[in-house]
Structure formats: structure tokens, C-alpha cells
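Novice: Sequence first, predicted coordinates after that:
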Amino acid sequence: MTETLSPAKPTAPASLQGEARPRHWEWQYLDLMRHIWEHGDERVDRTGVGTRSVFGATIRFDLAGGAMPLLTTKRVYWKTATRELLWFLTGDTNIRKLCAQNVQIWTDWPLERYRRETGDAITREAFSQRIVEDATFAWLWGDLGPVYGKQWVDWPTYEPVGEGLFRKGVGINQVAQVVESLKSNPGSRRHIIEGWNVAELDSMALPPCHKTYQFHVADGKLSCLLYQRSCDLGLGFAFNMWSLAALTRMMAQQCNLEPGHAVWTGGDVHLYLNHGALVEEQLAREPAGDATLTFARRPASIFDYAIEDFEVTGYAPQAHIAAPVAV
């Protein structure tokens, strides 16, 4: 049997009781976590681990004043998440550049394929090191297929050449198009970056989870709503929420707009059954403190940001909570 938690509803920290201060944004996350663990539908999933899930959830965060949605009830490695976001914006689909920065978010998928197809029980560390040091090995085993970045900045097109034949056309850079449309037509309802390319899903190591970003301008402020079809609330959400907010801040800076809201919407939002210890530990903690992001400079374009441009202050999280990743 899996773990169960006390149904007691969390209360606001004592330091906030009786005061007219707004509830910390992170309670949205903790309340959702508790609801899923106590009332979620128990399901057999792709990984075989099993989940408890709900369908449809929303968390909203106000980006005013440089505020950023970093969870405080556990440490979030925001630099790792930022490096992944910057990698998406290059359109690269090979893990070599990530591994070179010791970003292992995507390593498990090609590692699983390598072990399965070769029978070599190589360690993750050795596999990652070989990806970095051996370009041929990285070319053979490090590519993920046309995942996120490829769709974001090089969505494939095809043009007829006669007699029913087609050739590959110029790829569509959705990110660049949205930047331009935000500048030229801010009131449009078509500021969208889409990752769900139905024709190429079977070629991807993992179909996009955070699939659709829609931007919205009102009163000189830029907001973004992310629709995420599948969300591992225990592990993945923290990175997804940070990246949503960071991308919104970057787009706002490039378009001379103030940051508005980061709105996260999940479809199948779940907790893995082997994450009981994580859930119990995190629900026992209370959120406190706020993180702020400033940019060291204004890069020439949305594609020119570097990790050194991101400066986070005021982030004092509680200890990291480790949990296994379901591949």
C-alpha cells in the first residue's frame, strides 16, 4: 500500500496570522500537492511507477517588482533550469552542450536507449562524460529528436517541387515571430509558441510536456500562460514555473514591456507513488521569503542571453528534497 497523509488542511504561518499580508504564492502549490495526494485518481502511467493525478489546475504568480516563483519549501536549482531554457532557444537537440555544463535533465532518456540497444551497463556519469568528450559518440547517442527547441525556433516546413514531391523549406522561428508580433501588434490573440508538432511526436525522446505558451499584453504589461499537458508536480513543476517566468521576463525586456503575470495551467497534474517521502517532507514545511531576478544587461535579442545575465537575490530556500525520476 502507498502512504497516506493526514487530511488536516495547512494553515498560514503564525507570522502571517492576524496580519493583512497576502498569502504566500507557494500555498497554491502546497494545497494542490495535498489535494492530489489525498484525493487524486490512482493511475497506471507510462513509466510503470504509478501516479495519483487530477485533471486541470492553475497557479498564478505576479511578476511585479522583479519577483520570481521559486519554491522556498525546497531548494530549486534555478541556474540548471535557466541553462535548459537557454539551450531550448538555440534549437539544439543534442545533450552534449547540456552535459558540458553538468546539466543532466535530459541524460536519462538517451542513456536508457544506449543501455537497451548495446547491453552496456554504463553509469550515468560515465555516459555523460563520454558524450562531452567524444563528438562521434554524442552524435550517435546524444540526440533527442526534434524536441522543444527544434519546434520553437525551427518548426519544419515543406514546399512542392512538382509531380507530387516536396522538399524541406525554411524552418519557422516561432520565438522570433512572437517577439516581433508583441512589438508590432501587442493586442493580438496569436502570440503563441507551440511545441506539439503532431507529425514529429514519434521522433522525439519525450513529447513536449510544457507545450503551449500564449503571451498577452495589457496596460503595458506582458503576461504569459503556459499550458502543460503533463506535470510531475513533485519534481518537474519547480523548473517549469521558473522557466515560464524567466521566459516572460526575457520577452518583456526585449519588447519594452513591464512583467505581468506568469499563469501556469496543468492538464494531467500528478504525483508519483514512489514520491511519498518527498510529499510528506514538503507538506510539513512552510513557505517564507521571496526571490527577485534582475538582468545584468539587455542583450541584443531574445537569443543572446547568457547564464551570467541572471542575478537572483533574496532566495533562502529550505533544504533540497531528493526523489527518483521516472523515465
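Specialist: That came in fine, so what should we check first? Note that the structure is predicted; figures quoted are calculated from it, not measured.
Novice: From now on I want contacts and neighbour counts done on CA atoms only, so please keep to that.
Specialist: OK.
Novice: Let me see the ranges of the strands in the stretch 101-250 of the chain.
Specialist: Shown for the stretch 101-250 of the chain, the strands assigned by DSSP state E, counting those that start in this stretch span residues 158-162, 165-168, 192-194, 210-218, 221-232.
Novice: Can I get the ones you listed in TSV including mean neighbour count and distance to Gly48?
Specialist: What follows is those, written out as TSV (neighbours: other CA atoms under 10 Å; distance: least, CA to CA, whole Å):
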stretch	mean neighbour count	distance to Gly48
strand 158-162	10	38
strand 165-168	11	38
strand 192-194	20	28
strand 210-218	19	21
strand 221-232	21	14
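Novice: could I get these as TSV with distance to Glu258?
Specialist: As requested, the strands of the stretch 101-250 of the chain are exported to TSV (distance: least, CA to CA, whole Å):
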stretch	distance to Glu258
strand 158-162	38
strand 165-168	39
strand 192-194	19
strand 210-218	9
strand 221-232	5
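Novice: for those, which one sits closest to Thr82?
Specialist: strand 210-218 (15.0 Å; CA to CA).
Novice: From the contact counts, what lies against that closest one?
Specialist: Judged by 3 or more CA pairs under 8 Å, 6 or more residues apart in numbering; DSSP states H and E, strand 210-218 is in contact with strand 192-194, strand 221-232.
Novice: Could you point out which of the strands of the stretch 101-250 of the chain sits nearest Leu244?
Specialist: For Leu244, the closest of the strands of the stretch 101-250 of the chain is strand 221-232, at 7.0 Å, according to CA to CA.
Novice: angle of the closest one against strand 210-218?
Specialist: Counting by axes from the mean of the first three to the mean of the last three CA atoms, to 10 degrees, strand 221-232 lies at 160 degrees to strand 210-218.
Novice: picking up where we left off before, mind putting the helices and strands packed on strand 210-218 in TSV, distance to Ile36 included?
Specialist: Converted to TSV, the helices and strands packed on strand 210-218 look like this (distance: least, CA to CA, whole Å):
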stretch	distance to Ile36
strand 192-194	28
strand 221-232	11
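Novice: try this one next to it:
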Amino acid sequence: MEPYLQLCRTIMENGTDKGDRTGTGTRSTFGHQMRFNLEDGFPLLTTKKTAFRLIVSELLWFLKGDTNVRTLMQENNRIWDEWAFEKWAASPEYDGPDMTDFGRRAASDPAFKWTLDEEMEKFRGRILSDDGFARKYGDLGPVYGRQWRSWPDGKGGTIDQIKNVIDSIQNNPDSRRHIVSAWNPAEVEDMALPPCHTLFQFYVANGKLSCQLYQRSADVFLGVPFNIASYALLTHLIARETGLEPGEFIHTLGDAHIYSNHFDQVTEQLTRTPRPLPELVIEAPAKSIFDLETGDIRVEGYDPHPKIKAPIAV
């Protein structure tokens, strides 16, 4: 995982301090590329523990075309909860404590953090128990799963980009059009969070499948380790579906930034020595990519350093 650690060093040592949408502040660089040879092991960060199960359940959520956090909550995956809660807390139906700018306030005010956690648990409970509430406040809008599996074609129908790219790889492997886009300008304003990982392209050579992702915005400490593992896993899954071996994952970043309230955590992480990468294991050989469940996918030999906590910027 040296390419990732080098990115952290580059930003901390040479990045530009900037403001941002969340009001937190960042240090960033623009235009950076990392390459991971998937034959060298599965690129799951070892300098801090990274929750692989959450990565798996989120990716399968995308692949099923789902956009409602209820599905993730049922798997005890909370990584999208803040964006759904933000929608609820801003609605006229919400009558609880003021949650304006809750992400930043919670990072500096322990009493408010306790109140936020209490309100968040109430919200999760309603999402899981109330079908109507879940439909209204659990849906994140036309985010990744919608664009990947049901991109509106402008003619009243939809385009299944994932099925199309699998078919393209199988039947025309040398094509330069093995592309899936999540950035739909007509629907960006309706999304809880405009897609950060905006477009990816596959490439076939010598019986191996490689993938390059373009990510417009990259939260380097919290988000990027997830993104690396998620798209490495996607490359493995698409390779499995098309009868190829996994090749490389290439990660191209636009605005690569470290939030100012993550500086201490990044500094701590850079003092740690990377450990050997784990191996990916995919069970259920008869299942298609669309039928896999979280329990079918695991890593072996993962021995990371302890987790480093940091607040999320919403």
C-alpha cells in the first residue's frame, strides 16, 4: 500500500490549504494516480484496520441498483447514514434538537455528539421499522446504484451499464468503450451526495482485466482506503464474471484532500510500518455477480494495525 501512503505524504508536505463545502477545511492536491497490481495481494489498508465487510456490503448494494440506506442498515452498515439523516433533520416533519451542521459540531462538542448519537439511533430505528418512513427518508436519490443499473435513457427506458459492460468485455474485449459512469448531470442535484467516484473503465490484455477509476473528490484518510478496496473487489468480481484474471487497479484522483481535523490521524498512520496484504476469497462459485451476498466474500491473512478514528465531514 505504499502508493496510498505516498499520497498522504505528498498532501501533508506539499498540499494547498483550502476551504470546502463542509466548512471543515482541507489540504489538497490535484491530479494524482496510484497503481495496484492485484496479483500482489488484495489492497486492503494495513496501517489501520479497515472494515472489509462494510466495503463488500456497500459494493453489492451498488451492484443491485439499490439506493435506500435501509438495506445497508439491515447489514449493520452505517457508512451512508449521515446523508440520509441530514435529509430527515432538514425536513419540516423533524421536531427534534437543532441538527444544523451536525458533523462539524459533533467533532468539537461532546455534549452535542451525545445528542446527535441519540437522534441518529432514533432515526435508524424508524428506518428499520417503518416502511413508509424508510421509503421517504431512507432513499438517497439517484446515487450510484441507480446510475450503474438504471441510467435514464431519455426515451422512457433505462440503461443497465453493469450488464452492458460485462457483455462488452465478453464479446468485444479489445473495445475502448468498457465504461460505466455515475455522473449524470441531469440528476446530480437530486442525489444526497453527488458521485465522488464518477467513472471507471475496464481494459483487457493477456487474459487479465484491469480497471481505472476517475474520482473527482477524494477524502484521503477516511474514504480512499474504502474506494481502493471497493474497486479492487469490483475488478475481481467482473473478472470472475467474464472468465478473466484480475490485473491492475489504477486509481486516478482529481481533488485529493485530507480534512484539517484528520491531520493528527494521518501523521499517526504514517509512523506505522505496512504489513503483508491479505488474499481475497470469493465463495459460491455458481452465483452471478448480481446474486452474491456479503457472506460470500472475505479476506484471509488480514493483520492490520489498530483502527484510527476520525470524524466524517458531511
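Specialist: On my side now, so go ahead. As the structure is a prediction and not an experimental result, all values here were calculated from the model.
Novice: quick one: TM-score?
Specialist: The TM-score (TM-score structural alignment, normalised by the length of structure 2) is 0.91; 292 aligned residues with a CA RMSD of 1.1 Å.
Novice: got the buried residues for the helix ranked longest in structure 1?
Specialist: The longest helix of structure 1 (DSSP state H) is helix 236-254. Neighbour-count burial for helix 236-254 of structure 1 flags 237-254 (criterion: 16 or more other CA atoms under 10 Å).
Novice: Aligned counterpart of Leu144 of structure 1 in structure 2, please.
Specialist: Here Leu144 of structure 1 is matched to Leu140 in structure 2, going by TM-score structural alignment.
Novice: Please report the distance of that match from Thr50 of structure 2.
Specialist: Distance of Leu140 of structure 2 to Thr50 of structure 2, computed by CA to CA, to the nearest Å: 24 Å.
Novice: Let me know the helix or strand that the aligned residue in structure 1 for Trp61 of structure 2 is in.
Specialist: Matched by TM-score structural alignment, Trp61 of structure 2 corresponds to Trp87 in structure 1. In the assignment (DSSP states H and E), Trp87 of structure 1 maps to helix 78-90.
Novice: how big is the offset of that helix relative to structure 2?
Specialist: Its matched residues in structure 2 lie on average 0.6 Å from helix 78-90 of structure 1 after superposition (mean CA distance after the TM-score superposition for structure 1).
Novice: what does that helix contact?
Specialist: 70, 98, 103, 148-150, 152-153, 239, 242-243, 246-247, 303, 305-307 (CA atoms under 8 Å, 6 or more residues apart in numbering).
Novice: Buried residues in that helix, which are they?
Specialist: Neighbour counts over helix 78-90 of structure 1 (16+ other CA under 10 Å) mark 78-89 as buried.
Novice: do the same with stretch 125-135 of structure 2
Specialist: Within stretch 125-135 of structure 2, the residues that qualify as buried are 126-128, 134, counting by 16+ other CA under 10 Å.
Novice: what does that stretch contact?
Specialist: So stretch 125-135 of structure 2 is contacted by 68, 70, 73-74, 137-138 (CA under 8 Å, 6+ apart).
Novice: try stretch 47-65 of structure 1
Specialist: By CA under 8 Å, 6+ apart, the list of residues contacting stretch 47-65 of structure 1 reads 25, 28-29, 32, 36-37, 40-45, 69, 245, 258-274, 292, 326-327.
Novice: still on that earlier bit, could you check how far the helix holding Trp87 of structure 1 is from the centre of its chain?
Specialist: Distance, stretch centre to chain centre, for helix 78-90 of structure 1: 9 Å (CA atoms, centre = their mean, to the nearest Å).
Novice: so who does the residue in structure 2 sticking out farthest from the centre touch?
Specialist: Ranked by distance from the centre of structure 2 (CA atoms, centre = their mean), the top residue is Asp95, with 31.1 Å. Not one residue lies near Asp95 of structure 2 by CA under 8 Å, 6+ apart.
Novice: swap the cut-off to 10 Å and go again
Specialist: 88-89 (CA atoms under 10 Å, 6 or more residues apart in numbering).
Novice: One more: Leu140 of structure 2?
Specialist: Neighbours of Leu140 of structure 2 in contact, by CA under 10 Å, 6+ apart: 66-69, 80-81, 83-85, 87, 190-193.
Novice: how much space between it and Asp131 of structure 2?
Specialist: According to CA to CA, Leu140 of structure 2 stands 15 Å off from Asp131 of structure 2.
Novice: and what of Val299 of structure 2?
Specialist: According to CA to CA, Val299 of structure 2 stands 34 Å off from Asp131 of structure 2.
Novice: Just give me the residue right at the centre of structure 2.
Specialist: Among the residues of structure 2, Asn227 comes closest to the average C-alpha position under CA atoms, centre = their mean, at 4.9 Å.
Novice: and the equivalent of that residue over in structure 1, what does it touch?
Specialist: Residue pairing (TM-score structural alignment): Asn227 of structure 2 is matched to Asn240 of structure 1. Contact partners of Asn240 of structure 1, counting by CA under 10 Å, 6+ apart, are 81, 85, 209-210, 226, 228, 231-233, 246, 264.
Novice: Most neighbours among the contacts of stretch 125-135 of structure 2, which one?
Specialist: Neighbour counts for the contacts of stretch 125-135 of structure 2, by other CA atoms under 10 Å, peak at Gly138, which reaches 28 neighbours.
Novice: Please verify my assumption that that residue contacts Arg78.
Specialist: No - using CA atoms under 10 Å, Gly138 of structure 2 is not in contact with Arg78; the gap is 11.9 Å.
Novice: So what's the residue count around the nearest residue to Trp148 of structure 2 once chain neighbours are set aside?
Specialist: Nearest non-adjacent residue to Trp148 of structure 2, counting by CA to CA, 6 or more residues apart in numbering: Gln161, 5.3 Å away. Using other CA under 10 Å, Gln161 of structure 2 has 20 other residues around it.
Novice: Do I have it right that Gln161 of structure 2 meets Arg177?
Specialist: No - assessed by CA under 10 Å, Gln161 of structure 2 is found out of contact with Arg177, at 11.4 Å.
Novice: picking up where we left off before, overlap in contacts of Gly138 and Arg78 of structure 2?
Specialist: Joint contacts of Gly138 of structure 2 and Arg78 (CA under 10 Å, 6+ apart) are 69-70, 124.
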